[in-house]
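> Have a look at this prediction, sequence included:
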Amino acid sequence: LVHVRPDLAEAVTMTVFLVTYFGLAVGHWFFLQLDRTGIALLGGIAMLALGCLTLPQAVDSVNMQSILLLFALMVIASQLHYAGFYGWVTHRVLQPLLDRPAIFLGVLIALGGLLSAFLNNDVVVLAVAPIVASALLKKRINPVPFLIALALSSNIGCALTLIGNAQNVLVGEMGKIPFGGYMLFAALPVVLSLLVCYGVVYLLGRKSFALSSDEAALPVPVDEMPFNRWRSIKGVGVLVILVALFVFTGLPRYLVAMTGAGLLLCSHMLPSRNVLNKVNWQLLVLFIGLFVVVGAFVDSGLSQDMLAFFTSHGINVNNPVQLAVISGVLSNCINNSATVMLLVKVVDLTNPMNCYA
């Protein structure tokens, strides 16, 4: 369409962009069975099919360093899943504290935050939550406040490092932020947020810790992998080496992580197919689709029009405080991946404070 009517280029690009982001905000498109990944992929296809950008431009718009780093981290998290590492850590750390719910809550928050800082927080919650719920119900303790605390702490803890979540990976790679410098900056707000998390959950939930006599403690199905010491040592060892290289060297993070993931795939007992099955391919496709959609939006010049509109209304996206507010609001209204994908294309990432915000 754009090839035939070049005068419609901006209008078509804006329409596809808005329709895509609307779908990401509501999570579906009316009667169609499309989730956010499908919507982002379809948006990218539409940008190509309608001529909003060429195939070489679409390829150039995808930040492959971010995609490869995300993929490698998912492989490491998957390998530790098959090693039974998450269940083993949860049992060893939390099992002795079941008779002291207040301490159990604090340690659970610390554990969830720490694991999520270096591993995929979705994997951590999916692995830890059933074990925690099952153990608490056997003691007739209400698991709900503890599961809420786990969800909160995993989201807080993943902000500690540049590999804690997909958004941090994207900002870290595109902003070229030093790994150690970011950790030092994020440590205090993350620790304070975890303390607030403990205080709020404890104060609001302590009266409901114990199940009442008429509440049934239904069993929770736990699909727990058996613990494999060698796989766990190998997985944790690779992760520790990666983090050390991230902190103390200037080697490309995606290349270091891909090398580590490749080493973990070399196993005489664990099929690589199993490890790769646990990779979150949906998230990777979502990111690729968004890269193309946002790339077309930026190449068309519409992003500059958007910045000019914001500026005329007193909004400066390159002010870290305002940027933090904008990012927080849009992440909750639309989708955090879509928000970060758009902002990293229009914000001045040479200012480290913008990246931190």
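That came through fine.
> C-alpha from now on. contacts and neighbour counts both.
Fine.
> So residue 256 is in contact with residue 241, correct?
No - using Cα atoms under 8 Å, residue 256 makes no contact with residue 241, being 9.4 Å away.
> Between these two, which has more neighbouring residues?
Neighbour comparison, residue 256 and residue 241: the larger count goes to residue 256, with 18 against 14 (by other Cα atoms under 10 Å).
> residues touching that one, list them.
242, 245 (Cα atoms under 8 Å, 6 or more residues apart in numbering).
> switch to 7 Å and redo it
By Cα atoms under 7 Å, 6 or more residues apart in numbering, the contact set of residue 256 is residue 242.
> now do residue 54
Counting by Cα under 7 Å, 6+ apart, residue 54 touches residue 48.
> where's it relative to residue 46, distance?
Distance, residue 54 to residue 46, using Cα to Cα, to the nearest Å: 12 Å.
> take the one below as the second:
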Amino acid sequence: MALISTIAAIVFICTYLFIAVNKTPWFEIKRSYIALIGASLMIIVGAISFTDAIDSVNMDVIMLLLGMMLLVAGLEYTGFFTLLSNLMVKQSSSKRKMLAIVMLISAILSAVALNDAAVLILTPIVIRCCQKADADPIPFLVGLMMSANIGSISTAVGNPQNAYVLSVSGMDFITFSLYSIPISIVCILLTYAILLLIFRKSLYSKYGYHIDVHENERPVAKKQMYLMITVMICTFVGFLCSGIGGYRICVVSMVSGAISLLIIASSEPRYTIWAIKHVDWHVLLFFIGLFVLIGGASNTGLISDLSSSFPGFREGDSLSITSLSIFTVVLSNIVSNVPAVMLITEMITDPTTMMLIALAASSTLAGNTTLIGSVANIIVAERSENYGIRIDFFKFMLVGIVVTVVTIAAMILMINLMFN
């Protein structure tokens, strides 16, 4: 058993290291594949049985994410985001107002759908707005990333780590949102003020790029779009009523996803495959791999050994919100926020609602520190490069550190006021 535990520890540590540095001069491998390889090795070395591995996968989280991804695909198919793009262009009468609109729409869309999906859709829209307004896109793209991360704090479906925290916390959708929405609002206002200060000159620079950004715009199908908007509204009513009705929100999400596919199929059956391809299967595989990996680490006692190595996480220790938040920010920027949250949740011996809200919020705010701090940031950076727009890693980090320090401090203060 000692040998199995040692091998499992090596597998666990190596997997997390490769998740942290998935790109080297010699190879590049997706994090989802790394997580699945680590999970497979846990089963092979006997750290967890195949049956226990299947049981360790939290299907509530997988179903919730899958349903929301299909809902977003349905909205995109009907041209909802094309309409949104046109609205943003019309309303952007000044650069300050334009930044505010970009951040507001990004935050709201990230709260009602996954932040990764939101930035995937909004990046070309924001670049198009900048082109129309003859504005430097960098401040607006930075605002897009940061507001998507902050906005996603608001609800359990805003990002994957929130979905996981809700699944293990016992909280209902409304309770989670009541604590999280005020944090999100305050942090988005602070971030907007910081970006206005830092980009006070470049905000008024010229566009300077000569690339067509009207790529793959979906034509607006009004009838189907109204149906999809109705589905989206009903989905969130279902989420809000889940605490009263006693049903799981993943069921609501999957029903919404199925209806979205039905709406697409009834209009153009061939686009059903298009919608399925729009699901981020890598995110789902990443979660499945991490569930099994952490299950194996827990079975062999590795999680309890890790917990005893850090002050505040040992049984009987008093874990403060400040120390939890700082530890979460550091770990999230090493291995990314999803695996960090899953690991820290297992390390906390007596997780309270206050701790879990702080964990979810701090891991999300941590994503604003560096360009690789969250998947949403990476999506914006990579999509922008397709248009010849490069966001400098170190310049972003200088802005990100300021935003993260200020918003984490505000979050800690607000949580202490809420619970004390």
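Thanks, I have it. These numbers were taken from a predicted model, which means no experiment stands behind them.
> Number of residues surrounding residue 177 of structure 1?
Quick note: residue 177 of structure 1 (other Cα under 10 Å) scores 18 neighbours.
> tell me the SS of it?
With DSSP: H, G, I helix; E, B strand; the rest coil as the basis, residue 177 of structure 1 sits in coil.
> repeat for the one 5 residues further on
In terms of secondary structure, residue 182 of structure 1 is helix; the call rests on three-state DSSP.
> What's it aligned with over in structure 2?
Under the alignment (TM-score structural alignment), residue 182 of structure 1 pairs with residue 176 of structure 2.
> Provide a list of residues in contact with its match.
155, 156.
> ok, now how distant is the equivalent of residue 190 of structure 2 over in structure 1 from residue 156 of structure 1?
Using TM-score structural alignment as the criterion, residue 190 of structure 2 maps onto residue 196 of structure 1. According to Cα to Cα, residue 196 of structure 1 stands 11 Å off from residue 156 of structure 1.
> between these two, which one's more packed in?
residue 156 (25 against 12).
> In this structure that one contacts residue 190, no?
Yes - using Cα atoms under 7 Å, residue 156 of structure 1 makes contact with residue 190 at a distance of 6.2 Å.
> Residue 140 of structure 1 maps to what in structure 2?
By TM-score structural alignment, residue 140 of structure 1 lines up with residue 134.
> Where does the residue lying closest to residue 218 of structure 1 once chain neighbours are set aside sit, in terms of helix or strand?
Nearest residue to residue 218 of structure 1, sequence neighbours excluded (Cα to Cα, 6 or more residues apart in numbering): residue 137, at 7.4 Å. According to DSSP states H and E, residue 137 of structure 1 maps onto helix 121-138.
> packing partners for that helix?
Other helices and strands packing on helix 121-138 of structure 1, by 3 or more Cα pairs under 7 Å, 6 or more residues apart in numbering; DSSP states H and E, are helix 85-94, helix 144-157.
> where does the last one sit relative to the chain's centre, distance-wise?
So that's helix 144-157 of structure 1. Put simply, helix 144-157 of structure 1 sits 15 Å off its chain's centre (Cα atoms, centre = their mean, to the nearest Å).
> quick check: angle from it to helix 121-138?
Angle, helix 144-157 of structure 1 to helix 121-138, by axes from the mean of the first three to the mean of the last three Cα atoms, to 10 degrees: 160 degrees.
> Identify each buried residue in helix 144-157 of structure 1, please.
145, 146, 147, 149, 150, 151, 152, 153, 154, 155, 156, 157 (16 or more other Cα atoms under 10 Å).
> need these in a markdown table with distance to residue 282 of structure 1, can you?
Shown next, in a markdown table, are the buried residues of helix 144-157 of structure 1 (distance: Cα to Cα, whole Å):
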| residue | distance to residue 282 of structure 1 |
| --- | --- |
| 145 | 30 |
| 146 | 29 |
| 147 | 25 |
| 149 | 26 |
| 150 | 24 |
| 151 | 21 |
| 152 | 23 |
| 153 | 24 |
| 154 | 20 |
| 155 | 20 |
| 156 | 23 |
| 157 | 23 |
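> and the gap between residue 336 of structure 1 and residue 314 of structure 1?
Distance of residue 336 of structure 1 to residue 314 of structure 1, computed by Cα to Cα: 24 Å.
> what's the nearest residue to the residue nearest to the spatial centre of structure 2 if we skip its chain neighbours?
What sits nearest the mean C-alpha location of structure 2, by Cα atoms, centre = their mean, is residue 159, with 3.4 Å. Sequence neighbours aside, residue 114 is the residue nearest to residue 159 of structure 2 in space, at 5.1 Å (criterion: Cα to Cα, 6+ apart).
> Which residue in structure 1 aligns with that neighbour?
So residue 114 of structure 2 corresponds to residue 120, using TM-score structural alignment.
> do residue 418 of structure 2 as well
For residue 418 of structure 2, there is no aligned position in structure 1, judged by TM-score structural alignment.
> what about residue 418 of structure 2, which helix or strand?
helix 393-419.
> gap between that helix and the chain center?
With Cα atoms, centre = their mean, you get 17 Å for helix 393-419 of structure 2.
> What are the buried residues along it?
In terms of neighbour count (16+ other Cα under 10 Å), helix 393-419 of structure 2 has its buried residues at 396-397, 399-400, 403-405, 407-409, 411-412, 414-415.
> Can you pick out the most distant pair from the residues you listed?
Spanning the widest gap among these are 396 and 415, at 27.5 Å by Cα to Cα.
> Distance of residue 212 of structure 1 relative to residue 137 of structure 1?
For residue 212 of structure 1, the distance to residue 137 of structure 1 equals 12 Å [Cα to Cα].
> neighbour count winner among the two?
Per other Cα under 10 Å, whichever of residue 212 of structure 1 and residue 137 has more neighbours is residue 137, with 18 against 12.
> Just confirm the more buried one contacts residue 217, I think it does.
Yes - counting by Cα under 7 Å, residue 137 of structure 1 touches residue 217, with 5.5 Å between them.
> if we can go back for a sec, ok, the match of residue 114 of structure 2 - contacts?
74, 77, 164, 165.
> So the second one is in contact with residue 117, correct?
Yep, that's residue 77 of structure 1 we're talking about. No - Residue 77 of structure 1 is not in contact with residue 117 according to Cα under 7 Å; the separation is 11.9 Å.
> More neighbours: which of these two?
Neighbour totals were compared for residue 77 of structure 1 and residue 117, and residue 77 leads with 28 against 23 (other Cα under 10 Å).
> What is the equivalent residue in structure 2 for that one?
Using TM-score structural alignment, residue 77 of structure 1 pairs with residue 72 in structure 2.
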